[in-house]
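Colleague: model the structure of this input:
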Amino acid sequence: MADDRRYHMKFGPDAAAHVDAYFEYRKIVGEDDDGKLFTPEEYENYKKTVVTKRMKNRLFVSWTSPSGMDCKMIGPETPCFCTHRYKQHKTDFDELPSERPIMVPCRVKGCKCKSYHYVPLNGSQPIRCRCKHFADDHSEIRPYKCKKGCNCVGFKSSFTCSCGQPTFAHETLIETKEERQARGHPVGYDVPYAAMGGITGFSSLAEGYMRLDNSGIGTPDDEFLNQPIGASDHPFLRMHASTINQIEGGQRRGQITAGEVDQLSDQMSHLKRPGESDMDFYERRYQERQKEQRNRVRAPRPAIKQSQRAVKK
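Modeller: Got it, this is the predicted structure:
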């Protein structure tokens, strides 16, 4: 009986290319085919009519803190307050709307959501309102009244974001490319994919306080990067703190030569030397590891005493 349930599947040499083509199709078309694949002719016509205006009129969506930091960048699969995903909302426009805020209504049949609105999760669970009911127990129409029959007139949660601000202090910001650039935030490259929202790269998937760009916490300043080594630093830095301070202090006072710097740096081969490029550093570390490995192979084995040989026999 077990043999009757076995399936032997064979794939041709072009199978991987077909899978890649399908994923490319799905990222471009999104939900516009209503679950029925376009024919090759329909697919080409779709790209000619939609992709150009999509790359020109892309909307950037983020969940922003009062300080202006984008705590969450919205992507195609990010759920809305109405429980439907961003890709299920209207994201393509022939002309960018002139009124503000920009409305991005849900396209799912029967959904009353007038515009995309992000609500965070507590781990994998929806957050609760002050009325103790979950977000999905509330109406999808502003001000998101509770549907459980309580006196709640609108969803308001005290759940705190990782930035330290409560949920109700944040704003779902929908903006054009020009408006986002005016705020000094990155926009990435123009892409033909549907409902990209605020996703511009892998760093967009991280929370705001972890992103070291203008949309997050920002690049640390020189004062932070050059602060003295303390007890909270990595053990490697604490172990070599005296040598590092000797190099930096001698360079500032002009009392240390380049040869002495190299000599001290040899004691910490894991650190870059002054003026050494990244590629030179990686090549030097690679050659050092190769040399150590060769020396271990060539090292003579310890002699076995005669008594030990007799025991083995």
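Colleague: from here on, contacts and neighbour counts on C-alpha atoms
Modeller: OK.
Colleague: measure the residue lying closest to S139 once chain neighbours are set aside to Y25 for me?
Modeller: In this structure, S139 finds its nearest non-sequential neighbour in K145, 5.4 Å apart by Cα to Cα, 6 or more residues apart in numbering. Using Cα to Cα, to the nearest Å, we find K145 at a distance of 39 Å from Y25.
Colleague: also F81?
Modeller: 28 Å.
Colleague: of the two, give the one with the bigger neighbour count.
Modeller: Set F81 next to Y25 and count neighbours by other Cα atoms under 10 Å: F81 wins out with 21 against 16.
Colleague: which helix or strand contains Y46?
Modeller: For Y46, the enclosing helix or strand under DSSP states H and E is helix 40-46.
Colleague: ok, then the element right after that helix?
Modeller: helix 52-56.
Colleague: chain center to that next one: distance?
Modeller: Put simply, helix 52-56 sits 24 Å off its chain's centre (Cα atoms, centre = their mean, to the nearest Å).
Colleague: what's the answer for stretch 260-267, then?
Modeller: 38 Å.
Colleague: now stretch 206-218
Modeller: On the basis of Cα atoms, centre = their mean, stretch 206-218 is displaced by 10 Å from the centre of the chain it belongs to.
Colleague: show me what counts as buried in it.
Modeller: By neighbour count on 16 or more other Cα atoms under 10 Å, the buried set for stretch 206-218 is 207-211, 213-217.
Colleague: before we compare anything, build this one as well:
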Amino acid sequence: MAAAASFTIDKEGQAGIDAYWEYKKIVGDDDKGKLFTDAEYEAYKKKWIPIRMKNRIYVGWHNPEKDMDCKLIGPETLCYCGHRYINHKTDFEKIPNPIKQTCRNCACDNYHYIPRNGSQPIRCTCKHFPDEHNLKHPYGCNRCASGPKKCGEFKGSFTCDCGAPTYKHIMVKETKEQRIKRGKPVGRDVPYQAMGGLTGFSSLAPGAERRDPSGIGPNNEVMGGAPIQPGDHPFLKMHAFSLPDRDTPETQQLQRREGESELDYFDRLYKWKQKKGYFLKH
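Modeller: A predicted model of the protein is given here:
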């Protein structure tokens, strides 16, 4: 069997990749597939970055009974219509009331999240999929358009991690000021397009597992009150500072120190685990 081909990228190439990644996060599909010139890119940034810093829309799929953001929406999160959040209007020079985010690729007139069962879309209680329903609210079924069993809205019975069915959730679209007023995290101001409700790595977790103000998360009784160990679940380690045993030596080792680079952090953690005997000896 032939050996797999390998290649290396020099520092100049790495810088080019980083610059392109930054470009796509800022511009998205606004260049319509043709890269902006340097002048066009600078003009784009000069216009839209200040607007994003000021008028960011925080988007989440919310359980109002528990005041929990069960799903925080990011650039790649799919809409009911099948397109990503970044394919919808996310930049506003003036925030409208109500906030409506139309899709650039179809007739969807407002971004709306519908959970998926693994990689598959969930069904409505009428047994039909989202793409068999109307693209506009209240998303009536096109296959049940008439008759005694007419379906006038998409109503999924799929159960969320929070324990409530899909139809008991609502979409929340709010400004930074409104989110702060609700006591929810807003993260840092970033220049990237379609960040929605993402404010950090914990935003990627379901609300029931997220131990921050946007998700209730399991309580200390569920956690068992046990000290955090290096072999514990990543979500426990990620939020170790929010737990009552945060001052244990193990917990302190798991925290990234001020001024410590990511590489130095993982190198220090690896050496500490090695010293403690967490790795099997062959």
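Colleague: just the TM-score for the two chains, thanks.
Modeller: The TM-score (TM-score structural alignment, normalised by the length of structure 2) is 0.75; 238 aligned residues with a Cα RMSD of 3.4 Å.
Colleague: quick one, strands of the stretch 1-150 of structure 1?
Modeller: Assigned by DSSP state E, counting those that start in this stretch, the stretch 1-150 of structure 1 shows strands spanning 60-64, 70-73, 121-122, 125-126.
Colleague: what range does the longest one cover in structure 2?
Modeller: The alignment of strand 60-64 of structure 1 onto structure 2 (TM-score structural alignment) covers residues 58-62.
Colleague: circling back: who does the helix holding Y46 of structure 1 touch, helix- and strand-wise?
Modeller: If you count contacts as 3 or more Cα pairs under 8 Å, 6 or more residues apart in numbering; DSSP states H and E, helix 40-46 of structure 1 packs onto no helix or strand.
Colleague: by how much does that helix deviate from structure 2 on average?
Modeller: Once the two models are superposed, helix 40-46 of structure 1 sits on average 0.6 Å from its counterpart in structure 2 (mean Cα distance after the TM-score superposition for structure 1).
Colleague: which residues in structure 2 does that helix align to?
Modeller: Going by TM-score structural alignment, helix 40-46 of structure 1 sits over residues 38-44 in structure 2.
Colleague: list the buried residues of that stretch.
Modeller: 41, 44.
Colleague: residues contacting the closest residue to T90 of structure 2 other than its chain neighbours?
Modeller: Closest residue to T90 of structure 2 apart from its sequence neighbours, by Cα to Cα, 6+ apart: A194 at 5.6 Å. A194 of structure 2 makes contacts with 74-75, 85-86, 90-91, as judged by Cα atoms under 8 Å, 6 or more residues apart in numbering.
Colleague: redo that, cut-off 6 Å
Modeller: By Cα atoms under 6 Å, 6 or more residues apart in numbering, the residues touching A194 of structure 2 are 75, 86, 90.
Colleague: and if you look at F7 of structure 2?
Modeller: With contact set as Cα under 6 Å, 6+ apart, F7 of structure 2 has no partners.
Colleague: how much space separates whatever residue of structure 2 lines up with L121 of structure 1 from K45 of structure 2?
Modeller: Mapped onto structure 2 by TM-score structural alignment, L121 of structure 1 lines up with R116. From R116 of structure 2 across to K45 of structure 2, the span is 35 Å (Cα to Cα).
Colleague: which residue ranges form the helices in the stretch 101-250 of structure 2?
Modeller: Remark: helices assigned in the stretch 101-250 of structure 2 by DSSP state H, counting those that start in this stretch are 176-181, 220-223, 234-238, 249-254.
Colleague: as JSON lines, those helices with mean neighbour count would be great.
Modeller: JSON lines is the format used below for these (neighbours: other Cα atoms under 10 Å):
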{"stretch": "helix 176-181", "mean neighbour count": "14"}
{"stretch": "helix 220-223", "mean neighbour count": "10"}
{"stretch": "helix 234-238", "mean neighbour count": "15"}
{"stretch": "helix 249-254", "mean neighbour count": "17"}
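Colleague: now those helices as TSV including distance to A15 of structure 2?
Modeller: Shown next, in TSV, are the helices of the stretch 101-250 of structure 2 (distance: least, Cα to Cα, whole Å):
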stretch	distance to A15 of structure 2
helix 176-181	33
helix 220-223	43
helix 234-238	30
helix 249-254	30
